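Peer 1: Sequence isn't available, so here's the structure alone:
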């Protein structure tokens, strides 16, 4: 079964392996398979589920809501997000304005079939809306009981500090950050993680397996396997492209002896690795087949000895991205339209 960790400086516990349905539900896999994956997650002891209104343009929330029907709501932790464009893409169909946030939470709750979400997250920072307006809207949603806690995704350390200060002023808790983090992508370590520790914020990390690269299934000098994310024209191939270079893939193959020594698969090693960071509350894992969920949860509770962590660093060497500026570089400079 899966271990629990506290989320930030709060009393909320979440499963350290959290099920996420980005790039799968409502798009890559059929609804019956998506439901089977959610059932497998529940069977494995996962009670925390992460989605967003933008995933498959709201369809992912609907699929998750349908899959969780009949479960005791109080036994689940459901997270969703707001920022990216939903609906037809009108001028107020994206961003973190009060209008978009208030309309989006109502839509999300309807699709998820619940009166509240445990965690409502700003999916990116909105450069076009005053932060005070955004945080006031979040404060009102918490007071209305539509969200219990507030989090953010891919915010820089200064943005986190500013948002946290306003949240405190307004009387609610900003407790989480959802960044990309893996053995290959460590850009949060130098700035975001220290700021988060200082503020009582913890990480719910996405792509701990680097979009599948750290499973070891992509081999240097060989075409990507048919049906893999690297061949997915709906968005997967674009996301994974930064890692699809022979120097990266060759070094990843060098991790096999470490995984073998720990009795783990390569994917389990990757998930267990992010959980060694004490500021990480959970690793988000997705699945296109139910058996993948059962495999991923085996990373829960694993301790990687210091000498093996050092060996991982040595094997990966210079292909690891550590530049903290990448968080700001990858952020939208204006609202999508």
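Peer 2: That came through fine. All values reported here derive from a predicted model rather than from experimental measurement.

Peer 1: contacts and neighbour counts: CA atoms only from here.
Peer 2: OK.

Peer 1: those helices in the stretch 151-300 of the chain, which residues are they?
Peer 2: Along the stretch 151-300 of the chain, counting by DSSP state H, counting those that start in this stretch, helices occupy 157-170, 192-199, 236-240, 246-253, 256-262, 266-274, 290-296.

Peer 1: Need the winner for burial among those helices.
Peer 2: When you average the neighbours per residue for each of the helices of the stretch 151-300 of the chain (mean count of other C-alpha atoms under 10 Å), helix 266-274 leads with a mean of 25.

Peer 1: Same question for stretch 147-159: list its buried residues.
Peer 2: Across stretch 147-159, burial judged by 16 or more other C-alpha atoms under 10 Å covers 147-157.

Peer 1: Can I get those residues in CSV including distance to residue 175?
Peer 2: CSV is the format used below for the buried residues of stretch 147-159 (distance: C-alpha to C-alpha, whole Å):
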residue, distance to residue 175
147, 13
148, 11
149, 7
150, 6
151, 6
152, 8
153, 11
154, 14
155, 13
156, 15
157, 14
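
Peer 1: let's bring in a second one:
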């Protein structure tokens, strides 16, 4: 397995990760999850990706139960969660300081870990000032609940603003962005983000590298 630094951070994650979107809690039960995680872990995968919005938290519960059952040493893997879609109530959505804190605490319980290695803002929130979100993430870092925080599907201007606020207010800046990146979706990663890779040391952990399976060819003859 090849391992790469996550942006300018010192964290080295496997070039391939195991994510649980639309699988864990829907198509994958605990027994299958244990098999998948063990196979990935034994092959050198050290990064497991999740989110509060995946099957309304059930995905994190299954991943947490599987990791716990396998007894994986906590210092040998990195696990992530994401905050944005936590429920239907106004306080369960977006990137307000309250929801960021609540979502982190809930993810820790579901994943059965003491801290998250990576915590992503799952989407930009036009109703919450970026400074509020940056400060909320910084507080989680200071509390030891998360190690690195980042964004998902933010544009370069929003990421730049987050870095500027962090620098001005002496807060922890975002380390990574998780965009969609595959042969059909290349512009943001290869074009829009290009200036901020060197300027801020932006790291990326992509989603849907196979375009939800389309690039495998398995849908050429219909839905299996």
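Peer 2: Arrived safely, thanks for sending. What you see is a predicted model, and the numbers here were worked out from it, not measured in a lab.

Peer 1: Got a TM-score for the two of them?
Peer 2: TM-score of the superposed chains, computed with TM-score structural alignment, normalised by the length of the second structure, equals 0.94; 220 aligned residues with a C-alpha RMSD of 1.2 Å.

Peer 1: hang on, the earlier thing: nearest to residue 119 of the first structure, of the helices of the stretch 151-300 of the first structure?
Peer 2: Closest approach to residue 119 of the first structure among these (C-alpha to C-alpha): helix 157-170, 14.3 Å.

Peer 1: packing partners for that closest one?
Peer 2: Packing partners of helix 157-170 of the first structure (3 or more C-alpha pairs under 8 Å, 6 or more residues apart in numbering; DSSP states H and E): helix 131-143, strand 174-177, helix 192-199.

Peer 1: which residues are in contact with the longest one?
Peer 2: In this case it means helix 131-143 of the first structure. Contacts with helix 131-143 of the first structure, where a contact means C-alpha atoms under 8 Å, 6 or more residues apart in numbering, come from 96-98, 101-102, 147-150, 163, 166-167, 170-172.

Peer 1: rerun at 6 Å
Peer 2: With contacts defined as C-alpha atoms under 6 Å, 6 or more residues apart in numbering, helix 131-143 of the first structure is touched by 96-98, 148.

Peer 1: Quick one: closest of the helices of the stretch 151-300 of the first structure to residue 183 of the first structure.
Peer 2: Across these, residue 183 of the first structure has its closest neighbour in helix 266-274 (6.8 Å, C-alpha to C-alpha).

Peer 1: Find me the equivalent region of that closest one in the second structure.
Peer 2: Under TM-score structural alignment, helix 266-274 of the first structure has no counterpart anywhere in the second structure.

Peer 1: Next, find the distance separating residue 1 of the second structure from residue 151 of the second structure.
Peer 2: 25 Å (C-alpha to C-alpha, to the nearest Å).

Peer 1: cool, residue 172 of the second structure as well?
Peer 2: Taking C-alpha to C-alpha, one finds residue 172 of the second structure at 13 Å from residue 151 of the second structure.

Peer 1: can you put the helices of the stretch 151-300 of the first structure in CSV and add distance to residue 21 of the first structure?
Peer 2: Shown next, in CSV, are these (distance: least, C-alpha to C-alpha, whole Å):
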stretch, distance to residue 21 of the first structure
helix 157-170, 25
helix 192-199, 25
helix 236-240, 13
helix 246-253, 25
helix 256-262, 26
helix 266-274, 16
helix 290-296, 12
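
Peer 1: Of those helices, which is nearest residue 47 of the first structure?
Peer 2: helix 290-296 (12.7 Å).

Peer 1: so how far is the helix or strand following the closest one off the chain centroid?
Peer 2: Per DSSP states H and E, the first helix or strand lying C-terminal to helix 290-296 of the first structure is helix 306-316. Distance, stretch centre to chain centre, for helix 306-316 of the first structure: 25 Å (C-alpha atoms, centre = their mean, to the nearest Å).

Peer 1: so where in the second structure does helix 306-316 of the first structure end up aligned?
Peer 2: Counting by TM-score structural alignment, helix 306-316 of the first structure falls onto no part of the second structure.

Peer 1: the inter-axis angle of that helix versus helix 266-274?
Peer 2: Interaxial angle of helix 306-316 of the first structure relative to helix 266-274 (axes from the mean of the first three to the mean of the last three C-alpha atoms, to 10 degrees): 110 degrees.

Peer 1: What residues of helix 306-316 of the first structure count as buried?
Peer 2: Using 16+ other C-alpha under 10 Å as the test for burial, helix 306-316 of the first structure gives 312-313, 315-316.

Peer 1: Need the contact partners of it.
Peer 2: Contacts to helix 306-316 of the first structure, defined as C-alpha under 6 Å, 6+ apart, come from residues residue 251.

Peer 1: centroid residue for the first structure?
Peer 2: Geometric centre of the first structure, nearest residue: residue 206, 3.3 Å, by C-alpha atoms, centre = their mean.

Peer 1: thought it was touching residue 180?
Peer 2: Yes - counting by C-alpha atoms under 6 Å, residue 180 is a contact partner of residue 206 of the first structure at 4.8 Å.

Peer 1: Can you check which residues contact both of those two?
Peer 2: What both residue 206 of the first structure and residue 180 touch, as defined by C-alpha under 6 Å, 6+ apart, is an empty set.

Peer 1: which residues touch residue 64 of the second structure?
Peer 2: Listed by C-alpha under 6 Å, 6+ apart, the contact set of residue 64 of the second structure reads 111-112.

Peer 1: Distance of residue 60 of the second structure relative to residue 204 of the second structure?
Peer 2: According to C-alpha to C-alpha, residue 60 of the second structure stands 21 Å off from residue 204 of the second structure.
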